[in-house]
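S.K.: Build me a structure from this.
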Amino acid sequence: MSIAIPRRPQLSEDVAGSIRQRIVTGALPPGSFVRIEEAAAELGVSATPVREALVALRGEGLVEQVPHRGYRVNELTAQDVDDIFWLQGTIAGTLAGRAATVVTGEHLDHLSTLNDGLRDAVARSDTESVERHEFEFHKCVNKIAGGMKLAWFLLGAVKYTPRLYATDTAWGEDAVRSHEQLIEAFRRRDVDAAADVMRRQFRKWDIR
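M.R.: Model (predicted):
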């Protein structure tokens, strides 16, 4: 008996991520249309992963299907953006507060190394490296906290963060300072300060 091997889901997820970023950054404004064939040609993929991606984005409320015309981009309101960053900051702050109670000297050294890498990436305007070090820093904090379910929800919310922040030198410099403050709060095992620093950093991601 033959067994059908399913197509890897990563491709449609990557396509969804690309289109999602264009929506949240305004590159695809409300009311504009995403047509499957055109998007497939632009992204260099077949129509199938684009179709799957748009179905997923429709489920997220980012697009709606219009018969015979394609998928129309829905409006992302100011309240929507505020809600997204509130959710991110609330979850991240809770995880940072938990991490402050269990952090070790080894953890602090690793976080400092990651922040040094972020500082260097910002100075070099290396967008890819900025994104990588920022992601790894927060991933490390979440791992220290041990709240993997909360971290999973946070990762879902971060999908809606415009990646334009990584190209903003002022934002990058501020993130480095914020990380330094967080590490210092961890050294003091100051739960409230750690949570507050993290919440404020996520609020600063709102660059509308």
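S.K.: okay, CA-based contacts and neighbour counts for the rest of this
M.R.: OK.
S.K.: Identify the residues contacting T90.
M.R.: Under the criterion of C-alpha atoms under 8 Å, 6 or more residues apart in numbering, the contact partners of T90 comprise R199.
S.K.: ok, so what distance separates it from L11?
M.R.: The gap separating T90 from L11 is 31 Å, by C-alpha to C-alpha, to the nearest Å.
S.K.: Also I5?
M.R.: Here the distance between I5 and L11 works out to 15 Å (C-alpha to C-alpha).
S.K.: Which of the two has more residues huddled nearby?
M.R.: L11 (16 against 6; other C-alpha atoms under 10 Å).
S.K.: Please give the element, helix or strand, for that one.
M.R.: For L11, the element it lies in under DSSP states H and E is helix 10-24.
S.K.: What residues of that helix count as buried?
M.R.: Using 16 or more other C-alpha atoms under 10 Å as the burial criterion, the residues of helix 10-24 that qualify are 11-13, 15-17, 19-21, 23-24.
S.K.: same thing with stretch 44-63?
M.R.: Along stretch 44-63, these residues count as buried under the neighbour rule (16+ other C-alpha under 10 Å): 47, 49-58, 62-63.
S.K.: can you give me the strands in the protein?
M.R.: Secondary structure of the chain (DSSP state E): strands located at 33-34, 63-66, 70-73.
S.K.: ok, and which of those has the densest surroundings?
M.R.: strand 70-73 (a mean of 21; mean count of other C-alpha atoms under 10 Å).
S.K.: Now do that strand: everything it contacts.
M.R.: 23, 28-36, 54, 62-66.
S.K.: between the lengthiest helix in the chain and helix 10-24, how big is the angle?
M.R.: For the chain, the helix that runs over the most residues, judged by DSSP state H, is helix 78-102. An angle of 120 degrees separates the directions of helix 78-102 and helix 10-24 when computed by axes from the mean of the first three to the mean of the last three C-alpha atoms, to 10 degrees.
S.K.: Following up with a second sequence; could you model it the same way so I can compare the two?
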Amino acid sequence: MTSSRPRSSARPQLSERATAHVRGLIMSGELRPGTLVRPETIGEDLGISTTPAREALQALRVEGFLELVPRHGFVVAPLTGEDIRDLFRVQALIGGELAARAAANATEQDVAELEALHHELIAAAARNDHDRLEEKNHAFHREINLMADSRKTVWVLGLVTRYVPRQFYSSIPGWPQATMDDHAELLKGIQAHDPDATRSAMEQHIVHSGELLAAHFDARVAAAEMADAGGSFST
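M.R.: Got it, this is the predicted structure:
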């Protein structure tokens, strides 16, 4: 007899994967506000069944990314570049506090680990290895959060960053170079054990990232609207 436990433990992973996928499409501007999102389509795109895809859309409705329109289904909720900027501004305040604590707590081993991650990130950018670049970016920030040694603050940060996609960054014009430059400033602050400088560097880094994503989002939406307008005049 086969246990049902593997299936029950696998489903949340599938729905979470689908949630992250659709959230990323929305935040990147690929799915515009007002767009109908069908669980069947998401399931086909990810190679999963309709059930976890529908669970993902329900979760995104709770988060405010989708709306449920009677007799139509799930549609992308209103979203603007300014909304994205606001999310990153809040993240910057929390991330800055964690970075300041990390600078105060940093050991030689901690600094060496961050330096290694930074060099690996630079190497990935040079190879145009976007997946590796995003992986090392995430690891760099995770290391700083661990160094801060403040579980509750990290937990609060997690509530905010769940609305921000981990993917798509490397495809945004200017993001790889901005990440390398901003991380270098963060490293300087941590190497000097300067909480104030590190806080400022982290806040500027996160706000900068948000601006790049928001500008990318606005540009994609504007281009799509122009294409729609052009199509409406075609014969």
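S.K.: Who are the packing partners of the helix holding L11 of the first structure?
M.R.: helix 47-59 (3 or more C-alpha pairs under 8 Å, 6 or more residues apart in numbering; DSSP states H and E).
S.K.: For F140 of the second structure, what is the corresponding residue in the first structure?
M.R.: Using TM-score structural alignment as the criterion, the counterpart of F140 of the second structure in the first structure is F137.
S.K.: Excluding residues flanking it in the chain, which one is nearest the counterpart of L154 of the first structure in the second structure?
M.R.: With TM-score structural alignment as the criterion, L154 of the first structure lines up with L157 in the second structure. In space, L157 of the second structure comes closest to I94 once its chain neighbours are excluded; the distance is 6.2 Å by C-alpha to C-alpha, 6 or more residues apart in numbering.
S.K.: Tell me which residue of the first structure matches up with that neighbour.
M.R.: Superposed on the first structure with TM-score structural alignment, I94 of the second structure falls opposite I91.
S.K.: can I assume that match is in contact with L150?
M.R.: Yes: between I91 of the first structure and L150 a contact is recorded at 6.6 Å, counting by C-alpha atoms under 8 Å.
S.K.: Of those two, which one has the most company?
M.R.: Using other C-alpha under 10 Å as the criterion, I91 of the first structure and L150 rank with I91 on top: 21 against 16.
S.K.: Now do the contacts for the match of I94 of the second structure.
M.R.: Contact criterion C-alpha under 8 Å, 6+ apart gives 150-151, 154 as the residues in contact with I91 of the first structure.
S.K.: Would you mind measuring from it to L155 of the first structure?
M.R.: According to C-alpha to C-alpha, I91 of the first structure stands 10 Å off from L155 of the first structure.
S.K.: can you pull the contacts of the most centrally placed residue in the first structure?
M.R.: Compute the mean C-alpha point of the first structure, and by C-alpha atoms, centre = their mean the closest residue is V158, 3.0 Å away. For V158 of the first structure, the residues meeting the contact criterion (C-alpha under 8 Å, 6+ apart) are Q88.
S.K.: just the helices in the second structure please.
M.R.: Counting by DSSP H, the helices of the second structure are 5-27, 39-46, 50-63, 81-105, 108-126, 130-148, 151-161, 175-191, 195-232.
S.K.: Pull the residues that contact the first one.
M.R.: Going back to what we said before, that points to helix 5-27 of the second structure. Among residues not part of helix 5-27 of the second structure, those counted as contacts by C-alpha under 8 Å, 6+ apart are 31-33, 42, 46, 48, 52-57, 59-60, 65, 76, 84, 163-168, 217.
S.K.: Could you rerun that using 7 Å?
M.R.: Helix 5-27 of the second structure is contacted from outside by 31-32, 52-53, 55-57, 60, 165, 167, 217, using C-alpha atoms under 7 Å, 6 or more residues apart in numbering.
S.K.: and A178 of the second structure, how many residues sit next to it?
M.R.: Neighbour count for A178 of the second structure, taken as other C-alpha under 10 Å: 15.
S.K.: Likewise for the one 10 residues further on?
M.R.: Residues near K188 of the second structure, counting by other C-alpha under 10 Å, number 16.
S.K.: Quick one: map it onto the first structure.
M.R.: For K188 of the second structure, the equivalent position in the first structure is taken to be E184, counting by TM-score structural alignment.
S.K.: repeat for G43 of the second structure
M.R.: Structural correspondence for G43 of the second structure with respect to the first structure (TM-score structural alignment): A40.
S.K.: That match touches R51, doesn't it?
M.R.: No: using C-alpha atoms under 7 Å, A40 of the first structure is not in contact with R51; the gap is 9.0 Å.
S.K.: Now V81 of the first structure: closest residue in space that isn't a chain neighbour?
M.R.: Nearest residue to V81 of the first structure in three dimensions, chain neighbours excluded: D206, at 7.6 Å (C-alpha to C-alpha, 6+ apart).
S.K.: any idea how far that neighbour is from H68 of the first structure?
M.R.: Distance, D206 of the first structure to H68 of the first structure, using C-alpha to C-alpha: 36 Å.
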